[in-house]
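Asker: here is a sequence together with a model predicted from it:
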Amino acid sequence: MFLRFWNSFLKNDNKISMTKNLIFQDDFSNKFWRVSVENSTLTVIYGRIGTAGRSDSKEFPSNLEAEKEANKLIAEKLKKGYEEDNNINFSEADFWNIIERAKKSSEGDYEYQADLLTELLQSRPISEIIEFDNIFSELHRKSYRSDWWGAAYLINGGCSDDGFDYFRAWVISRGQKAYYEAWKNPESLLKYINEDNIGECYAETLMYSASIAYEQKTDKDDFHDKTYSLPLPEIVFDWQEDDDSLQIKFPKLFKKCKDLGF
């Protein structure tokens, strides 16, 4: 699928939000390059069209210096033969970039990360806030799996239906790498638990960041009329609460949770 991006430019109250999307296509290349500025942070995402690409971010002393550097980079790319791509929209790569930025600034506080996420989304066009929530919902829905529920049960010392919703939001809050590693093997989540968060790996408020940003930006309460949701997949549990099936399924995760008191 063609990797989608967005173009936007916003200045108010000394805040800067801008994005420029370029592509380079010939007989040998099929590349995208995107630069975005959020206040004094400049981020470049680049790679082959159809992939998430690589991302580099840099902080500048001021918003103006970040904007000047972005314009300089754009001019350099245009001279090399890149062209503007205006027929693109918000992508999963954009979604993870925003998640990572909020995570980096939150210092491990999930509530604060959700607040930062709301702030970042408020600076985006309404269509992107809606698409962010759609991407979140799809990632969240696809992770409704028996093995993830088993991992949640170990990590949090039990897991209700609602708790499993909040746990999957927590995995998303850890970022793209954590999510897709857990997609392959939920036992990989042992890297993200410690004595401070064991038993409390929930991120409920992250589930509402987009709707809050939308309501604050529009003063409307029709957000859920504009987003979509699909039914959850069927689950066939391959573990039991009252036997050693989880210990057998996730030996390393089981050991770490036990060592941490669970």
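Answerer: Sure thing, it's come through.

Asker: going forward, measure contacts and count neighbours with C-alpha atoms only.
Answerer: Will do.

Asker: SS state for Phe237?
Answerer: coil (DSSP: H, G, I helix; E, B strand; the rest coil).

Asker: burial measure for the closest residue in space to Glu200 that isn't next to it in sequence, as a count.
Answerer: When the adjacent residues along the chain are set aside, Glu200 lies closest to Asn156, with 6.0 Å between them (Cα to Cα, 6 or more residues apart in numbering). When neighbours are defined as other Cα atoms under 10 Å, Asn156 has 20 of them.

Asker: adding another structure so you can compare the two:
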Amino acid sequence: MKRNFINQSELSNKFWNIEYEGKIQKITFGKTGTKGRETIKEFETSKKCSEESEKLIKQKIGKGYFELNETDEIPDKIELSQEEKSEIYFWDAIEKSNKKKNAKWNEYDVDEHLENLTNYLSKFGKERLILFEKTLQEKLSQLYTAEIAELSIILECDFKKENEIYIFDDYLSDDGFIYFRCWLILKGKDFFSEISKDIQAFVNGKYSFNIGDTWAEGLLYVADEAYSENHENEDESEIRDAVFKTNPEINYDSLERTMNREIYSGEKLHSKYKKLVEEICELKSK
């Protein structure tokens, strides 16, 4: 049996073909348009060969490969825009550098993640680092909303309980809100997408975080630090300055900006985000 697969998702453009008969399995794989590489493996029985081959096929389909018929031509790869590529590069860097992504909340360390991220980014040139920094600033700007500010208040501010109602202080510092948004971004693409739509996704059961440490100021400097590892640059903000020079309209700070609406505080937060407030406040009260 011979089956042919291709993966053209995101930045990928590669093929994977498998042929197995009796006890022999042959796999050919590589970049589309090339001869690729070939591996041949012999199993103890034909049954084992068939089972392992089918298992590999399921794995490839799960990773984004789709099957081609023998007579099908390989479709042309749709070229991604620069913005689409930047988005993929950015989230790949964030998620590949998080070695504790599936670990318990108390095993994750922000500084360790940032150190891994800096090392990961140091492998790339200045142009790629500028793309990362530009995307970071855009993501920080996207999170500059009343809803995200309210999440910051719920997680970080003091509160009291009166007549079964949680009442929050409404202090929100400009710098602290930037560091909080950095922390949210480090949680990855899926979380960023969900939390941007509804902050109550924070307690939907899919995520586990240390709510006692919700600042990640160091994310603001990783691109420049990564650049400094391979360059003796006197300007410690060379990458950030390059982004500001070409994209001065990106403004993730709270200065000279207005939010989408008024920020709720006090007891309004409990009535608006009942599940979120009650779960977080119960945790903070322990």
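Answerer: Noted; the coordinates are in hand. Because the structure is predicted, anything quoted here is derived from the model rather than measured.

Asker: gap between the residue nearest to Glu200 of structure 1 and Pro125 of structure 1?
Answerer: From Asn156 of structure 1 across to Pro125 of structure 1, the span is 37 Å (Cα to Cα, to the nearest Å).

Asker: now do Tyr110 of structure 1
Answerer: Distance, Tyr110 of structure 1 to Pro125 of structure 1, by Cα to Cα: 24 Å.

Asker: more neighbours: which of these two?
Answerer: Set Tyr110 of structure 1 next to Pro125 and count neighbours by other Cα under 10 Å: Tyr110 wins out with 21 against 16.

Asker: doesn't Glu200 make contact with the more buried one?
Answerer: No. Counting by Cα atoms under 8 Å, Tyr110 of structure 1 sits too far from Glu200 to count as a contact (10.4 Å).

Asker: assign Phe29 of structure 2 to helix, strand or coil.
Answerer: On the three-state scheme (three-state DSSP), Phe29 of structure 2 is labelled strand.

Asker: quick one: contacts for the aligned residue in structure 2 for Cys201 of structure 1?
Answerer: In structure 2, Cys201 of structure 1 lines up with Thr214, judged by TM-score structural alignment. Counting by Cα atoms under 8 Å, 6 or more residues apart in numbering, Thr214 of structure 2 makes contact with Glu156, Tyr179, Phe180, Trp183, Leu184.

Asker: what's the strand ranked longest in structure 1 packed up against?
Answerer: In structure 1, assigned by DSSP state E, the strand with the most residues is strand 15-25. Judged by 3 or more Cα pairs under 8 Å, 6 or more residues apart in numbering; DSSP states H and E, the packing partners of strand 15-25 of structure 1 are strand 8-12, strand 30-38, helix 63-79, strand 83-84.

Asker: next, the buried residues of that strand.
Answerer: Residues of strand 15-25 of structure 1 classed as buried: Ile16, Ser17, Met18, Thr19, Lys20, Asn21, Leu22, Ile23, Phe24 (neighbour count, 16 or more other Cα atoms under 10 Å).

Asker: most widely separated two among those?
Answerer: By the measure Cα to Cα, Ile16 and Phe24 form the most distant pair in the buried residues of strand 15-25 of structure 1, at 26.5 Å.

Asker: so the one helix or strand Gln59 of structure 2 maps to corresponds to what in structure 1?
Answerer: Per DSSP states H and E: Gln59 of structure 2 is located in helix 46-62. On structure 1, no counterpart of helix 46-62 of structure 2 exists by TM-score structural alignment.

Asker: assign Asp213 of structure 2 to helix, strand or coil.
Answerer: Classified using three-state DSSP, Asp213 of structure 2 is coil.

Asker: what's the neighbour count on it?
Answerer: 13.

Asker: in structure 1, which residue is most central in space?
Answerer: The residue lying closest to the centre of structure 1 (Cα atoms, centre = their mean) is Trp96, at 3.2 Å.

Asker: what lines up with that one in structure 2?
Answerer: Using TM-score structural alignment, Trp96 of structure 1 sits opposite Trp91 in structure 2.

Asker: again, but for Thr227 of structure 1
Answerer: Taking TM-score structural alignment, Thr227 of structure 1 has Val243 as its aligned residue in structure 2.

Asker: any idea how far that match lies from Ile250 of structure 2?
Answerer: 9 Å.

Asker: do the same with Asn230 of structure 2
Answerer: Distance of Asn230 of structure 2 to Ile250 of structure 2, given as Cα to Cα: 27 Å.

Asker: neighbour count winner among those two?
Answerer: Ile250 (16 against 12).

Asker: which residues touch the more buried one?
Answerer: Gln137, Glu138, Ser141, Phe244.

Asker: hmm, Ala152 and Gly158 of structure 1 touching each other?
Answerer: Yes. Gly158 of structure 1 lies in contact with Ala152 (Cα under 8 Å); the separation is 7.2 Å.

Asker: so which of the contacts of Thr214 of structure 2 belong to helices?
Answerer: Glu156, Tyr179, Phe180, Trp183, Leu184 (DSSP state H).

Asker: could I get the residues you listed as a markdown table with distance to Asn17 of structure 2?
Answerer: Shown next, in a markdown table, are these (distance: Cα to Cα, whole Å):
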| residue | distance to Asn17 of structure 2 |
| --- | --- |
| Glu156 | 52 |
| Tyr179 | 47 |
| Phe180 | 46 |
| Trp183 | 42 |
| Leu184 | 40 |
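
Asker: which one of these sits closest to Leu283 of structure 2?
Answerer: For these, the nearest to Leu283 of structure 2 is Glu156 (12.1 Å; Cα to Cα).

Asker: Ile98 of structure 1 and Leu246 of structure 1, how far apart?
Answerer: Ile98 of structure 1 is 34 Å from Leu246 of structure 1, by Cα to Cα.

Asker: picking up where we left off before, ok now the helix holding Gln59 of structure 2, how far from the chain's centre?
Answerer: The chain centre lies 30 Å from the centre of helix 46-62 of structure 2; the measure is Cα atoms, centre = their mean, to the nearest Å.

Asker: so what secondary structure elements neighbour that helix?
Answerer: strand 14-21, strand 24-31.

Asker: quick one: the helices in the stretch 151-262 of structure 1?
Answerer: Assigned by DSSP state H, counting those that start in this stretch, the stretch 151-262 of structure 1 shows helices spanning 161-173, 176-184, 209-218, 223-226, 245-249, 251-259.

Asker: return the most buried member of the ones you listed.
Answerer: Among those, helix 161-173 has the highest mean neighbour count (mean count of other Cα atoms under 10 Å), at a mean of 21.
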